[in-house]
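S.K.: Structure, please.
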Amino acid sequence: MAIVGGGPAGSRAAFHLARGGARVALLDDSHPREKPCGGGIPARALALVGSSVAALSGGVPIESARFAHLDRTATVQLADPAGLLRLAVASRRSFDSRLVEIAQDAGAVMVPSRTIDIHREGGAWRLATRGEPVAARFLIGADGPGSLVRRRVASPFGRRDLSIAAGYYVHGVTSTQIDIAFVDEPSGYLWSFPRPNHLAVGICAQADVATSAPLLELCARWIDTNVSGGTRERYGWPIPSLTEGALRAERPSGDGWMLVGDAAGLVDPITREGIFFALRSGQLAAESLLQGADPAAAYAERLSDAIYPELIAAARLKARFYRPRFIALLISSLQRSGRIRAVMADLVAGEQPYHTLRGRLLRTFEVRMMSELFASR
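M.R.: Model prediction:
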């Protein structure tokens, strides 16, 4: 097996395959590296790798989330009823490197070389790298939204199915609180996630309606107002943000290949959280391969059962969720309602499914907010 990309999806697929007795080559020349993203890791994602918020090495346990819109704010405590924290922010350098080490300990072979071309010959995949070539019977693409594997076996993402994320690392400053500042133009939110020795401040917008320059300007203004001290380092990257139609049309596997994580577009369209889906899809890909018969079909079926319904539900809600009128109602409800704060805490922690959100909001008696989000969709 050849896996291109050593992030959470690729390394987790490599771990499960190697532990199951498969011969696995994991190709990635980027480690160790920091990854430009918020770095939020919910407890459900950590559970997939046998860890927890308290046990995560190099992580910052997050105690609260502050939400803002215009001049109004509301703060939500993130601990569960038992007092356990459910979200950590990690340095992706240390988190991803540890996942690679775990895969290697299970028997996967790390190939620290960049894959530059892929073709199929005589039923085997031939991977040209900047080092020695690699041949494999089965190919897994875990190489992100610009995936070379995806370009060879399927179609690349169009601009309307990508978001642009841009922002700054603010070195020398950290916290135990995340900040979410909703913005009306472009529609979405700005975030500040504290890592052990810096803040990751960024903002995201659909690639077909925004460019990085105005996003960076918004981030700089927010930092000027809300952060004291620190030195700034600019970053930017694309994030899959698929529509409902794109998710339904997505083809994640075929004869001799699979796509996992960002390469498969498995990112929450509302929050843009992808680490849980990366880890889970890597595990599902490995399980499908190890079962033997028709692994490509088995993988597609597993995604249809375990991941796609949640992403499709989020895609349906996305446009209404970021409307200024809904955000204003949300902030008001967060300020006065403990029940709404509990719902939002569960959403941030990845423990509130979108497909049951309507019923839970109904039980909060916040009828106006529920109607704005769900009525006449």
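
S.K.: Going by C-alpha atoms from here, please, whenever you check contacts or count neighbours.
M.R.: Will do.

S.K.: contacting residues for H16?
M.R.: If you count contacts by Cα atoms under 8 Å, 6 or more residues apart in numbering, H16 has them with A103, Q283, A286, E287.

S.K.: between the residues you listed, which is closest to R316?
M.R.: Among these, Q283 lies closest to R316 (Cα to Cα), at 26.4 Å.

S.K.: would A74 count as being in a strand?
M.R.: Yes: assigned with DSSP: H, G, I helix; E, B strand; the rest coil, A74 falls within a strand.

S.K.: to compare against the first, here's another:
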Amino acid sequence: MKRVAVLGGGPAGSMAAAGIAAAGLDTILLDEKLAWEKPCGGGITFKAYTRYPFLLENDRPKKVVSDAVLTEPSSGSVQMGLTQPLVIFSRYDLNGLLLKRAEDAGVQIEQDRVTGLERKGSGWSIKTRAGALDADFVVVATGARNALRNVGTEWSAADTMYALGYWVPDERSRIDIQFFPNFEGYIWVFPRCGHLSVGICGKGESAPKMRARLEQYMLDNGIPLKDAKFYGHMIPALERPSWRSNRVSGEGWMAVGDAAGLVDPVTGEGLYYAFRSGDLAAQSILNEQHDPAQRPALYRSLIHGEFMEDLTLGAGLAKRFFIQRIMFSSVPARMIELMRRSPRMMEIVQDLFSGTQGYLDLKARLLANLNGTFLEVCIGSMLGHRVVKEGR
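M.R.: The predicted model follows:
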């Protein structure tokens, strides 16, 4: 393998490119926009920055945030101190950091749009606005709106959610999360350096209705729309059956980040999976213990082993968490009530925020830490099945 082309310069593509080039392999990264802004919060979890310390140890503008408030109309609010803080960048600064790291590793970065991808013998012919180039292998990091339909994940409209948001010139020190009954999603307010990221993500509701919901929230909470800049973005949110058939690699290619559908279906968080899938793609491409033809399968195996099953379970929980009702209240409302009365429930939610608590072992931890019939009913409803004297 002589040359690898990385198609896309977001977090996943930049991470993959840096790892491949650092090992001495000829690597080119193609992206139309390079560093750009997005409505998403830009929060780096404890799980991400402990695995990749450079995300914390850099000179880019960032906020280290240790307080969050969760609210649901029927249950009010609960304040949560984050024992493992979130590190929040603007997406422009984060993307710039990752691209500079890739460039320093030896990646050739070209600002160009990929318009086509065609198999050519054992390699690829990549068409761009500026012309064409050849590569032996491609990493597909084109994001959720991947136009290269023969590579990357395949999904239907039901497998996506939208993030709509505003870049607001205002200051705040805490994160705010607002849930709503019968809405599969939430509103967030993330403090950044010099501004706020205020947005909504969800599915099952039209974009105009979501935007109206967000703007009403901003009006009710004194967040100014004047001089705020609007953004919109599609995010993968795969339904459970789609995870089972998710296409993350094939002959001569691997998909990373959003292009592989690797986003938490409950929270919409995708940055950790972008970093990690980019890293695992680089490791697989460079793995000399496997024949080049076997490396896409190796990558697929690594992805499944680390987090695919957890995300698949999360997809099954998402609708139940946001839409299902427990004793005439929403699941987020009951969760907030439990957080008020149980320090252990508070710790569990903190760990969900930090990325250290997955879905596969969530039920066992809840049952081991929370007691009482009412709590068991809540846990069973949150997880979508009946609890019967389990874990005692």
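
S.K.: Tell me how they score on TM after superposing.
M.R.: Scored against TM-score structural alignment, normalised by the length of structure 1, the superposed chains reach a TM-score of 0.93; 368 aligned residues with a Cα RMSD of 1.8 Å.

S.K.: if we can go back for a sec, of the contacts of H16 of structure 1, just say which sits nearest to W191 of structure 1.
M.R.: For those, the nearest to W191 of structure 1 is Q283 (28.9 Å; Cα to Cα).

S.K.: Redo the contacts of H16 of structure 1 as CSV? Include distance to T231 of structure 1 and secondary structure.
M.R.: CSV is the format used below for these (distance: Cα to Cα, whole Å; DSSP: H, G, I helix; E, B strand; the rest coil):
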residue, distance to T231 of structure 1, secondary structure
A103, 35, helix
Q283, 38, helix
A286, 42, helix
E287, 44, helix
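
S.K.: can you redo those residues as CSV with distance to W222 of structure 1 and neighbour count?
M.R.: Shown next, in CSV, are these (distance: Cα to Cα, whole Å; neighbours: other Cα atoms under 10 Å):
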residue, distance to W222 of structure 1, neighbour count
A103, 39, 26
Q283, 38, 22
A286, 42, 25
E287, 44, 19
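
S.K.: G131 of structure 1: how many residues sit nearby?
M.R.: By other Cα atoms under 10 Å, the residues close to G131 of structure 1 number 12.

S.K.: Report how many residues lie close to the closest residue in space to it that isn't next to it in sequence.
M.R.: Distances taken as Cα to Cα, 6 or more residues apart in numbering put S113 closest to G131 of structure 1, at 6.0 Å, once the chain neighbours are dropped. S113 of structure 1: 18 surrounding residues under other Cα under 10 Å.

S.K.: S206 of structure 2 too?
M.R.: S206 of structure 2, neighbours per other Cα under 10 Å, totals 10.

S.K.: Now for it: which residues touch it?
M.R.: The contact partners of S206 of structure 2, by Cα under 8 Å, 6+ apart, come to none.

S.K.: what do you get for L82 of structure 2?
M.R.: Taking Cα under 8 Å, 6+ apart as the test, what L82 of structure 2 contacts is V65, S66, D67, A68, Q350.

S.K.: can you give me the helices for structure 2?
M.R.: Here structure 2 has its helices, by DSSP state H, at 11-22, 46-51, 91-104, 207-220, 240-244, 271-285, 295-303, 309-323, 331-341, 343-354, 362-369, 373-382.

S.K.: Any chance of those helices in a markdown table with distance to N58 of structure 2 as columns?
M.R.: Converted to a markdown table, the helices of structure 2 look like this (distance: least, Cα to Cα, whole Å):
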| stretch | distance to N58 of structure 2 |
| --- | --- |
| helix 11-22 | 16 |
| helix 46-51 | 11 |
| helix 91-104 | 8 |
| helix 207-220 | 32 |
| helix 240-244 | 35 |
| helix 271-285 | 16 |
| helix 295-303 | 28 |
| helix 309-323 | 30 |
| helix 331-341 | 34 |
| helix 343-354 | 20 |
| helix 362-369 | 33 |
| helix 373-382 | 39 |
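
S.K.: Please work out which of the ones you listed is packed deepest.
M.R.: Burial of the helices of structure 2 is given as mean neighbour count (mean count of other Cα atoms under 10 Å); helix 11-22 ranks first at a mean of 28.

S.K.: List the contacts of the spatially most central residue of structure 2.
M.R.: Nearest residue to the geometric centre of structure 2 (Cα atoms, centre = their mean): G270, 1.0 Å. G270 of structure 2 makes contact with G257, D258, L262, V263, D264 under the criterion Cα under 8 Å, 6+ apart.

S.K.: most surrounded residue in those?
M.R.: Busiest of the contacts of G270 of structure 2 [other Cα under 10 Å] is L262, holding 32 neighbours.

S.K.: can you tell which of the helices of structure 2 is closest to A158 of structure 2?
M.R.: Counting by Cα to Cα, A158 of structure 2 lies closest to helix 240-244 out of these; the figure is 9.7 Å.

S.K.: For G41 of structure 2, see how far away the aligned partner of A210 of structure 1 in structure 2 is.
M.R.: Matched to structure 2 by TM-score structural alignment, A210 of structure 1 sits across from E205. Distance of E205 of structure 2 to G41 of structure 2, computed by Cα to Cα, to the nearest Å: 21 Å.

S.K.: neighbour count winner among those two?
M.R.: G41 (24 against 13).

S.K.: ok, V89 of structure 1 - contacts?
M.R.: G38, G39, G40, I41, G59, V60, P61, I62, F193, P194, R195.

S.K.: Which ones among those map onto strands?
M.R.: Among these, the ones falling in strands (DSSP state E) are G40, I41, G59, V60, P61, F193, P194.

S.K.: Which member of those residues exhibits the greatest number of neighbouring residues?
M.R.: P194 leads the ones in strands among the contacts of V89 of structure 1 on contacts (other Cα under 10 Å) with 30 neighbours.

S.K.: Map that residue onto structure 2.
M.R.: P194 of structure 1 maps onto P191 in structure 2, by TM-score structural alignment.

S.K.: which bit of structure 2 covers stretch 335-352 of structure 1?
M.R.: Under the criterion TM-score structural alignment, stretch 335-352 of structure 1 matches residues 340-357.

S.K.: contact partners of stretch 358-365 of structure 1?
M.R.: Here stretch 358-365 of structure 1 makes contact (Cα under 8 Å, 6+ apart) with R339, I340, V343, V367, M370, F374.

S.K.: can you list the residues you listed in TSV and add distance to I164 of structure 1?
M.R.: Supplementary listing: those in TSV, determined by distance: Cα to Cα, whole Å:
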residue	distance to I164 of structure 1
R339	33
I340	30
V343	28
V367	34
M370	29
F374	27
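
S.K.: Tell me the one of these nearest V53 of structure 1?
M.R.: V343 (19.8 Å).

S.K.: who are the neighbours in contact with the closest one?
M.R.: Q352, R360, L361.

S.K.: Okay then, goodbye and thanks.
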